[in-house]
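# The following block contains a protein sequence and its predicted model.
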Amino acid sequence: MQATVAVLHTHVLVVILFLILFTAKAVMLFLNKHSLLDKAKRYTKALDMVFGTLILVTGGYLLYLYQGMQGWLIIKIVLVLLAIPLGIIGIKRHSKVLTALALLIFLYVYGVAETKSLTMRTPGPVTNATTDDDSSPITDAAETGTANIDSKNTTEEMVATIADAQLANAKAIYTQVCETCHGPDGAKGFGGAANLKVSNLSLQDRINVVENGRGLMPGFGGQLTEQEAEALAAYTMTLKK
């Protein structure tokens, strides 16, 4: 688990450094600072090679951890493999068009990665529409409120069934593999990590995230038992405000 987290953090750090370096060169190009750009290219040539290699190696490893290939992920990989050489060629040839295109692709890929959607739209809440003549807003609201209360009570009961010893072990696991990104209180948000203090995910949804991963977070289903994954998900619910 520690190795997986280390690879994840290395990947995020390298991507950020690569983008900062590329953006700095792009700014020099757009401002027609060609002599300064040429000097920067000479000094950072080795860094470009190192960053590119690390992005491919760490990204490949994290991809291996994914349970199944989703459409948005495949498109993201293709675009990244396209944008990196496109950006390098654009900077090398002082082509503002290629450089700008690479920047736009990087921005789009970031949006896709954050939303896990090619349209960069997060799924909205599902509403239960009805066309029955005898339905009324008051009745629907009452039923919805009752359902929410029942769901909350069910979740609390499920968390309550987790033994104290299991929660203590889950806290230790959380400290070891989750705290770096989510923080001790769940609100750190490093690398796009969800704010667990305000998350409305159900216990089952949290178990799915723990086991299968989400965004840059890898899944730990192969490293945790079902009981450990359930206890860890239950522990994250204790962080809610």
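Structure received.

# going forward, measure contacts and count neighbours with C-alpha atoms only.
Will do.

# In space, what's closest to residue 10 - neighbours in sequence excluded?
residue 58 (7.4 Å; Cα to Cα, 6 or more residues apart in numbering).

# Please look at the one you found and residue 8 and confirm they touch.
Yes. Shown here, residue 58 and residue 8 form a contact pair, counting by Cα atoms under 8 Å, at 7.3 Å.

# Ignoring the adjacent residues along the chain, who's closest to residue 209?
residue 219 (6.9 Å).

# my guess is that neighbour meets residue 229, correct?
No. Counting by Cα under 8 Å, residue 219 stays clear of residue 229, with 10.3 Å between them.

# burial count for residue 74?
By other Cα atoms under 10 Å, the residues close to residue 74 number 11.

# Now stretch 147-164: buried residues?
155, 159, 162 (16 or more other Cα atoms under 10 Å).

# List the contacts of residue 69.
Residues in contact with residue 69 (Cα atoms under 8 Å, 6 or more residues apart in numbering): none are found.

# mind listing the strands in this structure by residue range?
213-214, 217-218 (DSSP state E).

# Hmm, residue 192 is touching residue 114, no?
Yes. Taking Cα under 8 Å as the definition, residue 192 is a contact partner of residue 114 at 7.4 Å.

# take the one below as the second:
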Amino acid sequence: MTTASLHIHVLVVVLFLLLFLVKAFLLFAGKHETLNKTRSSTKMLDIVTGTLILVSGGYLLLNYNGPLPSWLLVKVVLVLAAIPFSIVGIRRHSKVLTSVGVLIFLYVYGVAETKSLKMRPDKGEAVAVSPNGKVGTASPHPGKASNPIVAQLEGTQLDNTKAIYTALCANCHGADGQKGSSGATNLQESTLTVEERREVIANGRGLMPGYSSQLSEQELETLALYSTLLKK
């Protein structure tokens, strides 16, 4: 249900933005008569998409797994501000209000993509913890034998873990970890430790479901280790 709501939310947001940008273009181009006709013909669609954005967004917030990050809270507030700015700006043919709406939406997009209010995600080293307690960083070259994680995930276990990642994770994270579909974290830039990654895989976070009921303890651990191999 949450995944379906996310798809609906993304769809209505894209539709709302496309309609808004078309009207903004007509406004800045001075085509006021065409703008009035367009606004009149899409009035009901604007109401429906605006309402669906609020309803689907609210549902996703209520079902968010874990504490809400600051960037997400700011994003919600800005979207709530941008929608009326955009509607009123187009209705009054105000280039100032419309420009504010465009700028807010652009900033919100940047925040959503980077999950950072500065639109610059922090980068750090992924930590690999071996069974004997040794700590090291994951190598950007997973094929090298010197990588402590590869040494732990040898042969069939490495293949099985990769298959699990492909089946459960690649759809949103991508084969290289940076697809970012449905708000998935960029695994190449994640600063989470192996234990923190295992916790997220087991219990879920945000819109990501938990897999503790599908995977064994060993599979959760090896999948967490494997995810660090995607580190840049």
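Yes, it's here. From a predicted model like this one, the values you see are computed outputs, not experimental measurements.

# picking up where we left off before, overlap in contacts, residue 219 and residue 229 of structure 1.
210-211.

# okay, the lengthiest helix in structure 2 sits on what stretch of structure 1?
When structure 2 is parsed with DSSP state H, its longest helix is helix 2-28. Under TM-score structural alignment, helix 2-28 of structure 2 corresponds to residues 4-30 of structure 1.

# starting at the chain centroid, how far to the matching stretch?
On the basis of Cα atoms, centre = their mean, to the nearest Å, stretch 4-30 of structure 1 is displaced by 16 Å from the centre of the chain it belongs to.

# mean shift between that stretch and structure 2?
Superposed on structure 2, stretch 4-30 of structure 1 shows a mean distance to its aligned partners of 1.2 Å (mean Cα distance after the TM-score superposition for structure 1).

# Nearest the geometric middle of structure 2, what residue?
residue 183 (1.5 Å; Cα atoms, centre = their mean).

# What residues does that residue make contact with?
So residue 183 of structure 2 contacts 112-113, 207 (Cα under 8 Å, 6+ apart).

# Break down structure 1 into its helices, ranges please.
Using DSSP H, helices in structure 1 cover 2-30, 34-65, 71-92, 96-115, 137-160, 164-177, 179-182, 203-212, 226-237.

# what's the angle from the fifth one to helix 164-177?
Angle of helix 137-160 of structure 1 versus helix 164-177, following axes from the mean of the first three to the mean of the last three Cα atoms, to 10 degrees, is 90 degrees.

# Next: the second one.
Helix 34-65 of structure 1 and helix 164-177 are oriented at 150 degrees to each other (the same axes, to 10 degrees).

# counterpart of the residue nearest to residue 209 of structure 1 in structure 2?
For residue 219 of structure 1, the residue aligned by TM-score structural alignment is residue 208.

# is it true that residue 219 of structure 2 touches residue 162?
No. With contacts counted by Cα under 8 Å, residue 219 of structure 2 stays clear of residue 162, the gap being 10.6 Å.

# overlap in contacts of the two?
What both residue 219 of structure 2 and residue 162 touch, as defined by Cα under 8 Å, 6+ apart, is an empty set.

# Isn't residue 32 of structure 2 up against residue 26?
Yes. At 6.8 Å, residue 32 of structure 2 counts as touching residue 26 under the criterion of Cα under 8 Å.

# These two: who's more crowded?
A count of neighbours by other Cα under 10 Å puts residue 26 above the other of residue 32 of structure 2 and residue 26, at 19 against 15.

# State the distance from the more buried one to residue 43 of structure 2.
16 Å (Cα to Cα, to the nearest Å).

# With residue 115 of structure 2 instead?
From residue 115 of structure 2 to residue 43 of structure 2 the distance is 33 Å (Cα to Cα).

# And those two? Which one has more around it.
Ranked by neighbour count (other Cα under 10 Å), residue 115 of structure 2 and residue 43 place residue 115 first, with 22 against 11.

# what's the spacing between that one and residue 33 of structure 2?
40 Å.

# and residue 175 of structure 2, how many residues sit next to it?
Neighbours around residue 175 of structure 2, by other Cα under 10 Å: 14.

# got the contact list for it?
residue 166.

# same check, this time on the one 5 residues further on
Contact partners of residue 180 of structure 2, counting by Cα under 8 Å, 6+ apart, are 113, 172-174, 186.

# repeat that for 7 Å
172-173, 186 (Cα atoms under 7 Å, 6 or more residues apart in numbering).

# Take the residues you listed and lay them out in a markdown table including distance to residue 146 of structure 2 and neighbour count.
A markdown table is the format used below for the contacts of residue 180 of structure 2 (distance: Cα to Cα, whole Å; neighbours: other Cα atoms under 10 Å):
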| residue | distance to residue 146 of structure 2 | neighbour count |
| --- | --- | --- |
| 172 | 29 | 19 |
| 173 | 26 | 22 |
| 186 | 25 | 23 |
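
# give me the number of residues near the alignment partner in structure 1 of residue 113 of structure 2?
Matched across to structure 1, residue 113 of structure 2 falls on residue 114, judged by TM-score structural alignment. By other Cα under 10 Å, 18 other residues sit near residue 114 of structure 1.

# Structure 1: which residue goes with residue 72 of structure 2?
In structure 1, residue 72 of structure 2 lands on residue 73 (TM-score structural alignment).

# Distance-wise, check that match relative to residue 105 of structure 1.
For residue 73 of structure 1 relative to residue 105 of structure 1 (Cα to Cα), the value is 14 Å.

# and the gap between residue 124 of structure 1 and residue 209 of structure 1?
Distance from residue 124 of structure 1 to residue 209 of structure 1, by Cα to Cα: 18 Å.
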